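*Asks:* Return a 3D structure for these sequence lines:
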Amino acid sequence: MTKEANTIQIQTDLGTITISPTAIAGVASRAVLQTYGVVGMALPSLRDGLVEMLSRDHSKRGVIVHSLDDGVIVDVYVVLAYGLRLSEVANNIKENVRFAVENTVGIPVKQINVHIQSVRPVEATE
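*Replies:* Okay, here's the model as predicted:
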């Protein structure tokens, strides 16, 4: 596996596979949003304590992928539901992201950092 100009390349017997960190962020974002207890994704920057919730279309902006020589590091920025054990939700996020990225993309995930930007009550839908 090599890094080249903001892409990740994997050599196989049949040729080279080039993967964008944005593609990996999309896979990770979907895994995060499917985790119980996640209200939404947030921007990495906290300005004046305000958290901007991202729509599902822009949720990849709540994930940052850093490529290493032997894998990737994934940082996710989330808003979680109030009333749940935050550490348990964060561990579930880590498991889901690792499973999704490693099985979909085939790149080992070396580290997953979950940044809880806010905790909000879940609005009841009727």
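
*Asks:* CA only for contacts and neighbour counts going forward, please
*Replies:* Will do.

*Asks:* Please enumerate the strands of the chain.
*Replies:* Under the criterion DSSP state E, the chain contains strands at 2-4, 7-12, 15-19, 38-42, 53-54, 63-68, 71-81, 109-120.

*Asks:* can you redo those as a markdown table with mean neighbour count?
*Replies:* A markdown table is the format used below for those (neighbours: other Cα atoms under 10 Å):
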| stretch | mean neighbour count |
| --- | --- |
| strand 2-4 | 13 |
| strand 7-12 | 14 |
| strand 15-19 | 12 |
| strand 38-42 | 24 |
| strand 53-54 | 18 |
| strand 63-68 | 19 |
| strand 71-81 | 23 |
| strand 109-120 | 17 |
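
*Asks:* want to try a markdown table for those strands, with distance to Glu88 as columns?
*Replies:* Below are those laid out as a markdown table (distance: least, Cα to Cα, whole Å):
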| stretch | distance to Glu88 |
| --- | --- |
| strand 2-4 | 33 |
| strand 7-12 | 31 |
| strand 15-19 | 31 |
| strand 38-42 | 11 |
| strand 53-54 | 22 |
| strand 63-68 | 20 |
| strand 71-81 | 11 |
| strand 109-120 | 12 |
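
*Asks:* Would you do the same for the sequence below? I want to compare the two.
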Amino acid sequence: MNQPFGTVTIAPDVLSAIVSLTAQDVAGVARLGSVPGQQRVGSMLGSGTANADGVAIRVVDDSVSADCYLIAQPDVNLLDLGARVQSAVTEALNEMVGMPVSAVNVYIQDVEQNRG
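*Replies:* Okay, here's the model as predicted:
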């Protein structure tokens, strides 16, 4: 039986990148929004990480919590979109880093206008 010889540490920025790329890949997401100012202040104080592209990550007791701020495409069911983003992000984190996900919160900040 193989015993681990140390630890594996995954940087919060890596988790943030996984969440960002996964969310943007969900049909109906036009682009990521922006993390509100109070979330960014919290990340500077060590309670998590927030980046400019609409994702805030917190790791507590080896469990990941993600906040995704999105701009939706027009003519998309927003409730369905949020549920699909939650599912995709949870699956990606579980498969890629093997960490339990405590929450994926989706905030739809706006809907793009039709150009036509």
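
*Asks:* what TM-score do we get after superposing?
*Replies:* Once superposed, chain against chain, the TM-score is 0.79 (TM-score structural alignment, normalised by the length of the second structure); 101 aligned residues with a Cα RMSD of 2.0 Å.

*Asks:* coming back round to it: what's the closest of the strands of the first structure to Val32 of the first structure?
*Replies:* Smallest distance to Val32 of the first structure across the strands of the first structure (Cα to Cα): 7.2 Å, for strand 38-42.

*Asks:* so how far is the closest one off the chain centroid?
*Replies:* Here strand 38-42 of the first structure is found 11 Å from its chain centre; the criterion is Cα atoms, centre = their mean, to the nearest Å.

*Asks:* and that strand, what does it pack onto?
*Replies:* Under the contact criterion of 3 or more Cα pairs under 8 Å, 6 or more residues apart in numbering; DSSP states H and E, strand 38-42 of the first structure touches helix 21-33, strand 53-54, strand 71-81.

*Asks:* So for Ser29 of the first structure, which of the strands of the first structure sits nearest?
*Replies:* Using Cα to Cα, the nearest of those to Ser29 of the first structure is strand 63-68, at 6.5 Å.

*Asks:* against the second structure, where does that closest one fall?
*Replies:* Strand 63-68 of the first structure corresponds to residues 55-60 in the second structure, going by TM-score structural alignment.

*Asks:* With the first structure overlaid, report how far the matching stretch is off on average.
*Replies:* Here stretch 55-60 of the second structure, set against the first structure after superposition, deviates by a mean of 0.7 Å using mean Cα distance after the TM-score superposition for the first structure.

*Asks:* Who are the contact partners of Tyr69 of the second structure?
*Replies:* Each residue near Tyr69 of the second structure by Cα atoms under 8 Å, 6 or more residues apart in numbering is listed here: 32-35, 54-55, 106-109.

*Asks:* er, Ser16 of the second structure actually
*Replies:* By Cα under 8 Å, 6+ apart, the residues touching Ser16 of the second structure are 49-51, 55-57.

*Asks:* hmm, which of the residues you listed are common to the first structure?
*Replies:* Compared against the first structure with both residues aligned by TM-score structural alignment, their matches' Cα atoms under 8 Å, the contacts of Ser16 of the second structure retain 55-57.

*Asks:* What's the local residue count around the aligned partner of Val14 of the second structure in the first structure?
*Replies:* The equivalent of Val14 of the second structure in the first structure is Ala23 (alignment by TM-score structural alignment). Residues within reach of Ala23 of the first structure, counting by other Cα atoms under 10 Å, total 15.

*Asks:* Contact partners for Ala23 of the first structure?
*Replies:* By Cα under 8 Å, 6+ apart, Ala23 of the first structure has no neighbours at all.

*Asks:* Looking at the kept ones among the contacts of Ser16 of the second structure, which one is closest to Gln86 of the second structure?
*Replies:* Lowest distance from Gln86 of the second structure to these (Cα to Cα) belongs to Val55, with 12.7 Å.
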